[in-house]
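Chemist: Here is a sequence together with a model predicted from it:
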Amino acid sequence: MTPPEPLRDVIARHGLQASKALGQNFILDRQLLARIAAIPGEIAGDTIYEVGPGPGGLTRALLDRGARVVAVERDPRFLPALAELGAEYPGMLEVIHADAMRIDEPALAGRGARVVSNLPYNVGTALLLRWLTADWPPWWQSLTLMFQKEVADRIVAPPGGGKFGRLSVLAQWRSHPSVAMQLSRSAFVPPPKVASSVVHIVPGNAPKDVAARSIEQVTEAAFGQRRKMLRSSLKSVPAALAALEPLGIDPQRRAETLAVADFVALARELG
């Protein structure tokens, strides 16, 4: 079998370059891309939803593992290269030219799809929050996502430290995130200013009688003024403030000292 054209050559042939404005950074090492594509486990026959495929490096790695890929690309410059890739894998790649923040993912990929993506840095956190706060069980079976290392550290952070915050709680209250791989700056072209990590998230059971909007409201208030004590930061959420002492939570504590279960209990009071 003829080996695939080096990604560097694909990029050069199409006159492509990463857009800083769109948060693009490419991985050219096909062995590394294959390792990322293997993180979700066996995906042959599965549908993979990919945001920002760029020149198609990770896309090819997913196709090589037997997955059907639905890829959303906002930047029209990459469409010809992706069309070539689609011709190599007939019926396996669907490319949608659209803004990933404005589409209906379940309608495109279907329930049970896996999300695997080297997310553009400028929309990565917003997309993650959208997927974490959707209806539960979610439409996705798992998320395998590239983030700046500092963002990944916040997603998996335990309570009690400066990295634990709103993103930590939203990721952990009904799903299970873990750092699956760490990558140095040199793995990308152009090299970003910081290291990156791949985070793998699988959904868990949602606590009973707790709405996502309530968790969002409580964490936004608590961590919006994280240096303040809860008795001050939760004033905008009276039901949560009133529930502190009945739940055995000292109002003089700060948000980062609470466990995820404490935020769940407070959110339950909001109904």
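Modeler: Done, it's in.
Chemist: okay, CA-based contacts and neighbour counts for the rest of this
Modeler: Will do.
Chemist: With M181 as the reference, measure out to the nearest residue to L183 once chain neighbours are set aside.
Modeler: Sequence neighbours aside, S196 is the residue nearest to L183 in space, at 5.1 Å (criterion: CA to CA, 6 or more residues apart in numbering). For S196, the distance to M181 (CA to CA, to the nearest Å) stands at 9 Å.
Chemist: In terms of neighbours, single out the busier of the two.
Modeler: A count of neighbours by other CA atoms under 10 Å puts S196 above the other of S196 and M181, at 22 against 14.
Chemist: From what I see, that one and F188 are in contact.
Modeler: No: using CA atoms under 8 Å, S196 makes no contact with F188, being 9.5 Å away.
Chemist: put this beside the first:
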Amino acid sequence: MSGIDELPPLREVIARHGLSARKALGQNFLLDLNLTAKIARQAGDLTQADVLEIGPGPGGLTRGLLASGARHVVAVEKDPRCLPALQEIAEAYPGRLTVLQGDALEVDAFAHLTPPVKIAANLPYNVGTELLIRWLTPETWPPRWQTLTLMFQREVAQRIVARPGDKAYGRLAILSQWRADPRIVMDLPPGAFTPPPKVSSAVVHIEALPEPRYPADPAVLSRVVAAAFNQRRKMLRASLRGLAPDIEDRLREAGIAPTDRAEQIEIERFCALARLLQAS
């Protein structure tokens, strides 16, 4: 019996089902159920929410979410070896866990969720950033989720919360902070995982804002930011030259010096430039 529920400890579950972590699937298992329960608590009150989990593996975080009172958890797992262990959890929490076998990049998990929805996951390293970008760039805003509580490599977590002037500041920071409020809430050393990864990890909690911090067309802003940071060492008058023939005038009008570089520019100024380019 574990410390958070009536189910066996994770080491026993993994040994019984032969669930060695696979590098090709980006798997690194958290075995300390007290730690997974702590991560679950970072997502806030779950009792009135459905929770989407990506890559549950043997179900450590899944059990933390359910023990924390999640109304319903929908877990998307690509590795069929993990399904028997997850089925045991479903039986221990009747009616509260739905397991979808498939690739999280292809499965429409939201069809199985009832709002309000929160997303919590120890994301597989190989798809974590792509999933985050998808969740931050839906066709309409507010999105279908209220909060994201996600584990990343610490380097990625730092890129999400970076500020202008930081080396880590870039497209991911702008996508995360334009329409949401991200913060790092936990740090985890490599030794917390089996097998230990070569890098440290961090949990980021992201709360969706009702509307963007500053008005801008998402597609135009995305083009501006992509062009600016694809050549981040260049002055903006050079990196953004392809967006408009009079880009230097547009930059000045947005309050940006043409000789500035992308990492110096606040989100508000990028949004102002996007509005001017759209209008012209």
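Modeler: Happy to help now that I have it. Owing to the predicted nature of the structure, the values given are computational and were not obtained by experimental measurement.
Chemist: As a check, name the ranges of all helices in structure 1.
Modeler: Per DSSP state H, structure 1 carries helices over the ranges 7-13, 30-38, 57-64, 79-88, 105-109, 124-132, 149-156, 166-172, 212-224, 230-233, 238-243, 260-268.
Chemist: What range does the shortest one cover in structure 2?
Modeler: Under TM-score structural alignment, helix 230-233 of structure 1 corresponds to residues 236-239 of structure 2.
Chemist: After alignment, which residue of structure 2 pairs with the residue nearest to L183 of structure 1?
Modeler: Here S196 of structure 1 is matched to S201 in structure 2, going by TM-score structural alignment.
Chemist: Next: L170 of structure 1.
Modeler: Mapped onto structure 2 by TM-score structural alignment, L170 of structure 1 lines up with L175.
Chemist: Likewise for G160 of structure 1?
Modeler: When structure 2 is aligned by TM-score structural alignment, G160 of structure 1 is paired with G165.
Chemist: Tell me who's in contact with that match.
Modeler: E263, Q264, I265 (CA atoms under 8 Å, 6 or more residues apart in numbering).
Chemist: now the second one: how far from L19 of structure 2?
Modeler: What that stands for is Q264 of structure 2. In terms of CA to CA, Q264 of structure 2 sits 46 Å off from L19 of structure 2.
Chemist: corresponding residues in structure 1 for stretch 34-51 of structure 2?
Modeler: Stretch 34-51 of structure 2 maps onto residues 31-48 of structure 1, going by TM-score structural alignment.
Chemist: quick revisit: possible to save the helices of structure 1 as JSON lines with distance to Q252 of structure 1 and mean neighbour count?
Modeler: Listed next are those as JSON lines, based on distance: least, CA to CA, whole Å; neighbours: other CA atoms under 10 Å:
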{"stretch": "helix 7-13", "distance to Q252 of structure 1": "55", "mean neighbour count": "14"}
{"stretch": "helix 30-38", "distance to Q252 of structure 1": "44", "mean neighbour count": "17"}
{"stretch": "helix 57-64", "distance to Q252 of structure 1": "48", "mean neighbour count": "23"}
{"stretch": "helix 79-88", "distance to Q252 of structure 1": "55", "mean neighbour count": "16"}
{"stretch": "helix 105-109", "distance to Q252 of structure 1": "42", "mean neighbour count": "16"}
{"stretch": "helix 124-132", "distance to Q252 of structure 1": "29", "mean neighbour count": "16"}
{"stretch": "helix 149-156", "distance to Q252 of structure 1": "24", "mean neighbour count": "21"}
{"stretch": "helix 166-172", "distance to Q252 of structure 1": "19", "mean neighbour count": "23"}
{"stretch": "helix 212-224", "distance to Q252 of structure 1": "12", "mean neighbour count": "20"}
{"stretch": "helix 230-233", "distance to Q252 of structure 1": "6", "mean neighbour count": "20"}
{"stretch": "helix 238-243", "distance to Q252 of structure 1": "11", "mean neighbour count": "18"}
{"stretch": "helix 260-268", "distance to Q252 of structure 1": "14", "mean neighbour count": "20"}
